[in-house]
Every structure is written in structure tokens, then in C-alpha cells.
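**Student:** Okay, structure incoming, though there's no sequence with it:
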């Protein structure tokens, strides 16, 4: 049985999605897993679950994979099982559907060229914005080139915000797409109903 098939069956059997298999120098076999996800049955809006892969999840998959790989005689020196992290790679249509409405980073295979209409540099290939589904089918990223407001900075009420821009794309036009690694170090927000 092929490595891909062994790993997919083992990971799916434990109730996880296989994100990536990577073989590195020195015999390292790196497996990336995520929690199972299915689109809403009623076709409604996609909701974030707020659940993440834990260390215990990785340990459970590691133990089962060690057994399965030994039985199948797969050669490796070290096995590493991990979560996709906050900058998770988006690889297929299901990933894009799952993370619709999230901020993502995309890199195009080819620069925009003259199709940009003059608002975006013709040689630009990298964008960060909100992932949206286009009604006609396909995807777009929506962003503003306005710099973010720094904490404590005063903003004039007369200031006109930069316009939003949108770029439609197909998965074939992408070199890479990832969730944007945005971290809020301020901690949890105030609890509802708590006195300020």
C-alpha cells in the first residue's frame, strides 16, 4: 500500500482530515492534520467552530500511525504529527469554502499585468484580504491599501477611507494561498454583561 493511502486511511479512521504529508532529509516524516469539517447541510452560512487540534489529538494520531507504518514496512526515522497552524495552507475548493470570510494571503503564479486597470501595480503578485465567493462561481479577495490605524492614533472624521478593491481568481491562478497569521495579543475580550 502507498504511503499516502496508509496515512489517509489511518488519519480519517481516527476522525481527522489529512492536510499534508512531507518527507524531509534525515528520514523525517511530517504529517499535518486538522479536525474533520463538512459544509453546512442546509447550504447556509459557514460558521467557524473555534475548535483546534490539540497535543492529545497529535499524540493519538502519532501512536496509530507508528503502528500502521510499521505493519506496512514504511521506512522513516522520525515521525512528526502537527496541526496546520495559524497560517494554514489552503489547497482545494473545500478549504476555500471552509474559510470563506477569513483574511487570507494569496500569491499569484503570474503578475496581474494590464488587467489590473491601473489601480494595482501591474507586477504585483501578493495580496492580503478577505476571502469571498463570487455569485457566478469562483472566488475573490477584497482588500484596502489603507494602512491600519495604530493604537492611540487619532483619525480625522473628515478623512475619506481608501476604497475597497477586489480581485477575482481561480484556484489554477494561485501559486499559494494561506490563512493570514493574525494574532491578537490583547487577550480575551470582556465577558458579555461584565461591568467596565
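**Tutor:** In hand now; what should we look at? These numbers come from a predicted model, not from an experiment.

**Student:** From here on, just use CA atoms for contacts and neighbour counts.
**Tutor:** Noted.

**Student:** Against which helices or strands is the top helix by length along the chain packed?
**Tutor:** The longest helix of the chain (DSSP state H) is helix 55-72. Where contact means 3 or more Cα pairs under 8 Å, 6 or more residues apart in numbering; DSSP states H and E, helix 55-72 is packed against helix 3-13, strand 78-82.

**Student:** now the strands for this structure?
**Tutor:** 16-24, 28-35, 78-82, 103-108, 126-133, 139-143, 165-169, 174-179 (DSSP state E).

**Student:** Which strands and helices lie in contact with the longest one?
**Tutor:** Counting contacts by 3+ Cα pairs under 8 Å, 6+ apart, the secondary-structure elements packed against strand 16-24 are helix 3-13, strand 28-35.

**Student:** Need the winner for burial among those.
**Tutor:** Of all the helices and strands packed on strand 16-24, strand 28-35 carries the top mean neighbour count, a mean of 19, counting by mean count of other Cα atoms under 10 Å.

**Student:** orientation of that one relative to strand 78-82 in degrees?
**Tutor:** 20 degrees (axes from the mean of the first three to the mean of the last three Cα atoms, to 10 degrees).

**Student:** Next one for the comparison:
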């Protein structure tokens, strides 16, 4: 099992959804990477997950998670009205939401966007140097090192490069894990 401190940080509705579904997917052998809700009239709840055992993420994994968390969300009822659920792997150019993401992909290129400007900027691009619970570090393209408070990161993700593709292929040669996705096009019915 994973401790709540190892889960990605979310706020508002996304935090409520993450708190509701994380125990279920962790019990099933998966890790929550990100929850994102988009759209107004008919919101889409997007869930990204990884297999806890590090094996390639497959369509069957998406289906299993979708069925399990769909039931949890029906009970929790975090969104009034119709909404749809999408479950997918984090993909090759994954979001960097947990300390382990920053650590596992040290040496790879990433972009990040801040909530509050630092050094007069909100957007940065550089090589991941690592992270701990409070701070993420990058070596910028000009060679300078940047340390950013994790709580100030609006979003961060890996940049798709030949090196990242090669590293991902070496880790999972038998399957293209980033193609796994399961969309439930039916709206969830609310009472």
C-alpha cells in the first residue's frame, strides 16, 4: 500500500476525487498519477495511473480501473449531473506529479509552469536533477540550476525526446504502454 504523502497533490474537486479513488486503485495494484476534470456542461474526469509493479500499462488495466472507480464515484457523487470518465496510462511524456516521477526521470528534459513567477518567469524548460517532497530541481538550458517549491508548480511534464523514447523502450520492450486508454463514452447518471 502507498501512503497518502506519496500521492500527487490536487486541489478542490480534483482532490476530493483523488482522495475517493486512490485507496481503491492502490488496493488493485496501481498508483494514481493525476486526476484532471475538464469541461463545464458535461465534465470529463480524466484519471492517469501506473502499475505499481512497473509492468507495462495495458488496455485491460484501464478497463479494470474504470469499472472500479466508476463505482466509487457513483457512490461519492462528486459531480452533479452528467459526466464521463477517461482512464489512461501516464504515457511517455508523462506529467511529473510525484517525487518518484522527478527521481525516476532525472536526466531527462522537462517543462514546468509555475503558479507564481520565479526569477520573473512562470515557464521553464530543463534537465531534471531530482526532487524531494518540497522542492523540484532543473538544470536550465543556459546551465543555471533552478530549485522550485513543489507547491508552486501548476504543471510539469516530460518532453518527448529520442532519449526518453529509448529509455522507455528499454524498460518495457514488449508493449507500447502509452497507448493504453479506456474511455467510457456513456454519461454517468446522477440521481
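**Tutor:** Here it is on my side, so go on. Bear in mind that the values here come from a model prediction, so they are computed numbers and not experimental data.

**Student:** what sits against the residue mapped onto residue 61 of the second structure from the first structure?
**Tutor:** With TM-score structural alignment as the criterion, residue 61 of the second structure lines up with residue 57 in the first structure. Shown in contact with residue 57 of the first structure (Cα atoms under 8 Å, 6 or more residues apart in numbering): no residues.

**Student:** Would you confirm that residue 111 of the second structure contacts residue 136?
**Tutor:** No: at 11.7 Å, residue 111 of the second structure and residue 136 do not qualify as touching, with contact defined as Cα atoms under 8 Å.

**Student:** so where is stretch 21-29 of the second structure in the first structure?
**Tutor:** On the first structure, the counterpart of stretch 21-29 of the second structure by TM-score structural alignment is residues 7-15.

**Student:** Excluding its own residues, what touches the matching stretch? List them.
**Tutor:** Contacts for stretch 7-15 of the first structure (Cα under 8 Å, 6+ apart): 17-18, 33, 35-36, 61, 64-65, 68.

**Student:** Tell me the one of the residues you listed nearest residue 175 of the first structure?
**Tutor:** residue 18 (20.5 Å; Cα to Cα).

**Student:** Quick check: chain neighbours aside, which residue is closest to the closest one?
**Tutor:** residue 33 (4.8 Å; Cα to Cα, 6 or more residues apart in numbering).

**Student:** contacting residues for the one you found?
**Tutor:** Residue 33 of the first structure makes contact with 11, 16-20, 53, 58, 81-84, according to Cα under 8 Å, 6+ apart.

**Student:** conserved subset of these in the second structure?
**Tutor:** Contacts conserved in the second structure for these, counting by both residues aligned by TM-score structural alignment, their matches' Cα atoms under 8 Å: 16-20, 81-84.

**Student:** So which of the helices and strands packed on helix 55-72 of the first structure is nearest residue 98 of the first structure?
**Tutor:** Of all these, helix 3-13 comes closest under Cα to Cα, at 17.8 Å.

**Student:** Having no further points to raise, I will conclude here.
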